[in-house]
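> Compute the structure for the input listed below.
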Amino acid sequence: MRRTILAAALSLIPAMGVAAQCGNDASGFERWKQAFAAEAQRAGVGQRGLQALAGASYSQGTINADRNQKGVRYSLNDFIRIRLGSLDGFAAQAKRRLDQNRNFFNALEQRYGVPSGILLSIWGMETGFGRNMGNTPVVSSITTVAYDCRRSDFFTPHAIAALSMVDRGMLSANQRGAFHGELGHTQFLPGNALRYGVDGDGNGRVDFYNWADAMASTANFLRQKGWQPGQPFGQGTRNFRVLNDWNAATVYQQAIAAAAERIR
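Next comes the predicted model:
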């Protein structure tokens, strides 16, 4: 069985130099995979990553979600009501997790300078503290948007990264995540996961479906993007601007900062 899967993966690789052509529906996806396999191999993707690509399916759910994006147009109060319920209730949930793991979060703040309130706010905002990390196969979703002509240039490096993560054992070939390939407790795109991933629990592996690794990686991401330890993070500050690298919606950034102020 393993030889059959490997043969199928290697059969995707055409002659060198054949460009992967994007498309707008499922009809060209298998042909695109054949060309993309060569691109992935040139980028260093190995057998396990190629096998994952061979098993990827066109994700119509991903395309439906991508086409129906309308942006964030809510006021801050409406956004908090819809996403968090209330700041006080959300902060209370975060505080319970902080109280259970205060030494861990203190250690992260000492190392990266990012307050626990910011990390917990992002965790709660993204997946409800891990309750909903998505149900779409990551490799299928990220290769679908890499193939789709709408934003192929943006998602192609993330698709390569996802296959590399499979190679390294950071991601299983059938792991599930959000519609655009976001994965784990704080919904990293694969390229960012590969670049900023940190082993938070000390077991020698980086697993974004492990909350400790996800928290450490999120702290590392923010610090690498310019977070200033010990400095304020309210709107207008340098640290607030760093939140734009996490999510470009101002109302999202405002909600993170407001919730973090309540999590002590």
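> Only C-alpha atoms from now on, for both contacts and neighbour counts.
OK.
> got the residue ranges for the strands in this structure?
136-137, 176-177 (DSSP state E).
> How much space separates the most centrally placed residue in the chain from Ala92?
With distances taken as Cα atoms, centre = their mean, the residue of the chain nearest its centroid is Phe188 (1.7 Å). From Phe188 across to Ala92, the span is 25 Å (Cα to Cα, to the nearest Å).
> now, of the strands of the chain, which is deepest in the fold?
Of all the strands of the chain, strand 176-177 has the most neighbours on average by mean count of other Cα atoms under 10 Å, namely a mean of 24.
> and it, how far out from the chain's middle?
Relative to its parent chain, strand 176-177 has a centroid offset of 10 Å by Cα atoms, centre = their mean, to the nearest Å.
> Could you identify the longest helix within this protein?
Longest helix of the chain, by residue count under DSSP state H: helix 152-168.
> in it, what counts as buried?
Across helix 152-168, burial judged by 16 or more other Cα atoms under 10 Å covers 152, 155-168.
> What of stretch 30-37?
30, 32-37.
> Tell me which residues are up against the longest helix of the chain.
22, 40, 43-50, 52-53, 138-139, 142-143, 145-147, 171-173, 189-192, 194 (Cα atoms under 8 Å, 6 or more residues apart in numbering).
> wait, which of the strands of the chain is closest to Glu109?
Among these, the nearest to Glu109 by Cα to Cα is strand 176-177 (27.3 Å).
> Can you name every helix or strand that that closest one contacts?
strand 136-137 (3 or more Cα pairs under 8 Å, 6 or more residues apart in numbering; DSSP states H and E).
> Another for comparison:
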Amino acid sequence: MRRCPGKNRILRAIWIWVVVVGCAGATVPAFATGGYDLLQKRLSASGRSSEAVRTLFSGTEPPRLKNVALYMRIRESKLNYHRFLEPDYLAMARRFLETHAEALHRAREVHQVDPTVVVAILLVETRLGTNTGSHPVVPSLAAFALMEQKTYRDRVWRMLSAKDRKRWGRKRFDDKLTARARWALQELDALARLAERGQKVSGLQGSFMGAVGWAQFMPTSMLRYGADGNGDGVVDLFAPEDAFMSIANYLRSHGWKDSAPLPHREKVLLRYNNSSPYARTVLEIARRLNRNP
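Purely as a prediction, here's the structure:
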């Protein structure tokens, strides 16, 4: 266990971090005078209605460049998925299974997905809906979309530590974020499509990457796999019944079968979250939930 520094050192470190991130994450002058014009033009050119695009960016704060920097700092191998196998988490998941048994059973009847798998995903993604994220979705995705421009990549590069810069290297850093820019524009396009359907998208909050709701769906997944589980005619991923039905729909659509060999089920889960430790943890949680406590 690492020793904790003294209180003054902690406060000083926090202050330095706030100053550095605040300065590095400040917006470029364009955002003082209008801002998201380029992204709005790109979305309009892709066929989205002007009303949907305006709705998407209405009242939106500047792009969250610090979220891009966070993405470039995270190392998958350092994430602790094993904690979700601890007794307290498993007990919480079992209680959740009992509380929502009826809605989970409906999702199983429709999509033939074991409820323990749905609950295992929810446990890892959002601690069963209790931690869905507080990052504004549009500014988070917009920050990634702007990475096609070197000006913004330079800003994020300066936000990284020397260690992270060395780990990435500038070319690999640029290539990664240029690809992410294309991805993020597709996600913003999906949000605009949802707005065209009449779904509320402005003000959405989620993960630092823009994932939304209990299921932590990206907008493209919301558009394709979001399902109404409670029969109210609306897909709301913050409603448990809709989250259950949507997760089950996603898994079935990607080839999930409860009886399939373990490697096949792991492959399907990798489509949900491209992390082998994640997929293995979900499968192990489900296995333990299916046996007597």
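> What would you report as the TM-score here?
The TM-score (TM-score structural alignment, normalised by the length of the first structure) is 0.80; 232 aligned residues with a Cα RMSD of 2.2 Å.
> thinking again about what came up before, so among the contacts of helix 152-168 of the first structure, which ones count as buried?
22, 40, 45-50, 52-53, 138-139, 142-143, 145-147, 171-173, 189-192, 194.
> Helices - which of those land there?
Using DSSP H, those in helices are 40, 47-50, 52-53, 138-139, 142-143, 145-147, 190-192, 194.
> got the strands of the first structure as TSV, with distance to Val206 of the first structure columns?
Formatted as TSV, these follow (distance: least, Cα to Cα, whole Å):
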stretch	distance to Val206 of the first structure
strand 136-137	19
strand 176-177	16
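> Out of those, which gets nearest to Ser86 of the first structure?
Proximity to Ser86 of the first structure, assessed across those by Cα to Cα, is greatest for strand 176-177 (26.0 Å).
> Excluding sequence neighbours, find me the nearest residue to Thr60 of the second structure.
Spatial nearest neighbour of Thr60 of the second structure, chain neighbours left out: Pro139 (6.7 Å); criterion: Cα to Cα, 6 or more residues apart in numbering.
> Could you verify my assumption that that neighbour touches Leu56?
No - judged on Cα atoms under 8 Å, Pro139 of the second structure makes no contact with Leu56 at a distance of 10.1 Å.
> For Asp207 of the first structure, which residues are in contact?
Asp207 of the first structure sits in contact with 170-171, 199, 213-214, where contact means Cα under 8 Å, 6+ apart.
> which of the residues you listed show up in the second structure as well?
For those, the aligned pairs still in contact in the second structure (both residues aligned by TM-score structural alignment, their matches' Cα atoms under 8 Å) are 199, 213-214.
> Keep only those of those that are in helices.
213-214.
> and the kept ones among the contacts of Asp207 of the first structure as JSON lines, adding distance to Arg262 of the first structure and neighbour count?
JSON lines is the format used below for these (distance: Cα to Cα, whole Å; neighbours: other Cα atoms under 10 Å):
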{"residue": "Asp199", "distance to Arg262 of the first structure": "28", "neighbour count": "18"}
{"residue": "Asp213", "distance to Arg262 of the first structure": "24", "neighbour count": "23"}
{"residue": "Ala214", "distance to Arg262 of the first structure": "22", "neighbour count": "28"}
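> Need the counterpart of Val206 of the first structure in the second structure.
Matched to the second structure by TM-score structural alignment, Val206 of the first structure sits across from Val235.
> make that Lys70 of the first structure, sorry
Match for Lys70 of the first structure (TM-score structural alignment): Arg75.
> That match: neighbouring residues, count only.
8 (other Cα atoms under 10 Å).
> Give me the aligned partner of Tyr272 of the second structure over in the first structure.
Checking TM-score structural alignment: Tyr272 of the second structure goes with Trp246.
> how many neighbours does the nearest residue to its match once chain neighbours are set aside have?
Once flanking residues are discounted, Trp246 of the first structure sits nearest to Leu222: 7.8 Å by Cα to Cα, 6+ apart. Per other Cα under 10 Å, the neighbour tally for Leu222 of the first structure reads 22.
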